[in-house]
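*Asks:* can't give you the sequence, but here's the structure:
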């Protein structure tokens, strides 16, 4: 795929990927992609990441049902970060049951959860 030729993967063959809500601009999550996951994301128009801990492709929502439908894909000026503008199905991007993985805010030198749990993870993952 010619679009992949321009991408600057790191020495491990990975590139950081940010998922952003297409409608609101809210940052939903950060993950990693390799060439195969990026190619599948482009082909399927659905977010596919690479799980470093499991060392395998991670089709977002494969267990939870909370898929990310691609609206637009961007790369930065150095072609070493991917930005996915997505429609988050189910309104939950985080495995904690929240809309965004970025729900902890630093206040007075403490991390405070500032977003509610929309669905208990036990109900999502069994």
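*Replies:* Received the coordinates, thanks. Predicted model only: the values in this text are computed from it and were never measured.

*Asks:* contacts and neighbour counts: CA atoms only from here.
*Replies:* Fine.

*Asks:* Which of the residues in whichever helix in the chain runs longest are classified as buried?
*Replies:* Longest helix in the chain, counting residues (DSSP state H): helix 35-44. For helix 35-44, burial by neighbour count (16 or more other C-alpha atoms under 10 Å) applies to 35, 36, 37, 38, 39, 40, 41, 42.

*Asks:* Structure two is appended below for comparative analysis:
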């Protein structure tokens, strides 16, 4: 466990990463408590997030750091960084600029299993083409 006097580097090292060197990170809107997304971080992403105050993840598909909002402008400002009791999951409390999901929805958790069916429970706010400059 970390203490009040630990540095960001101590926190990075204290976390328990999986065999791929990654840790799950849940993103939550600070003022509303809304869960926005889940992504992965490696040590470098955690360190950059703590150093810059802008949330950075690790993209497994691209095999590189993913600075949230880098291409879409939909950034996450870090307001609080927490870990669970096992130190193997992090919760980042953020101020989300715009939408969090690549589908153009506010949250990545926009589908719900209800009455034996999956339904969309959140509308698209901005088209993905507009988000990523394909228009």
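*Replies:* Now that the structure is in, tell me what you want to look at. Bear in mind the structure is a predicted one, so any value in this text is a computation, not a measurement.

*Asks:* one step back: what about the longest helix of the first structure, how far off from the second structure?
*Replies:* With both structures laid over each other, helix 35-44 of the first structure and its partner residues in the second structure are 0.3 Å apart on average (mean C-alpha distance after the TM-score superposition for the first structure).

*Asks:* all helices of the first structure, in order?
*Replies:* Listed in chain order, the helices of the first structure (DSSP H) span residues 2-5, 35-44, 121-125.

*Asks:* will you turn these into JSON lines that also has distance to residue 110 of the first structure?
*Replies:* Output for the helices of the first structure, formatted as JSON lines (distance: least, C-alpha to C-alpha, whole Å):
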{"stretch": "helix 2-5", "distance to residue 110 of the first structure": "41"}
{"stretch": "helix 35-44", "distance to residue 110 of the first structure": "36"}
{"stretch": "helix 121-125", "distance to residue 110 of the first structure": "24"}
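
*Asks:* now the residue most central in space within the second structure: how far from residue 96 of the second structure?
*Replies:* In the second structure, the C-alpha closest to the average C-alpha coordinate belongs to residue 27, at a distance of 4.3 Å (C-alpha atoms, centre = their mean). Taking C-alpha to C-alpha, to the nearest Å as the measure, residue 27 of the second structure falls 9 Å from residue 96 of the second structure.

*Asks:* Next, count neighbours for the residue nearest to residue 26 of the first structure when sequence neighbours are not counted.
*Replies:* Here the nearest residue to residue 26 of the first structure in space, its sequence neighbours aside, is residue 20; by C-alpha to C-alpha, 6 or more residues apart in numbering that works out to 5.6 Å. Counted by other C-alpha atoms under 10 Å, the residues lying close to residue 20 of the first structure total 23.

*Asks:* Residue 20 of the first structure reaches residue 28, doesn't it?
*Replies:* Yes. Taking contact to mean C-alpha atoms under 8 Å, the distance of 5.3 Å between residue 20 of the first structure and residue 28 places them in contact.

*Asks:* could you dump the buried residues of helix 35-44 of the first structure to JSON lines with distance to residue 2 of the first structure?
*Replies:* Formatted as JSON lines, those follow (distance: C-alpha to C-alpha, whole Å):
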{"residue": "35", "distance to residue 2 of the first structure": "12"}
{"residue": "36", "distance to residue 2 of the first structure": "13"}
{"residue": "37", "distance to residue 2 of the first structure": "15"}
{"residue": "38", "distance to residue 2 of the first structure": "12"}
{"residue": "39", "distance to residue 2 of the first structure": "10"}
{"residue": "40", "distance to residue 2 of the first structure": "14"}
{"residue": "41", "distance to residue 2 of the first structure": "14"}
{"residue": "42", "distance to residue 2 of the first structure": "12"}
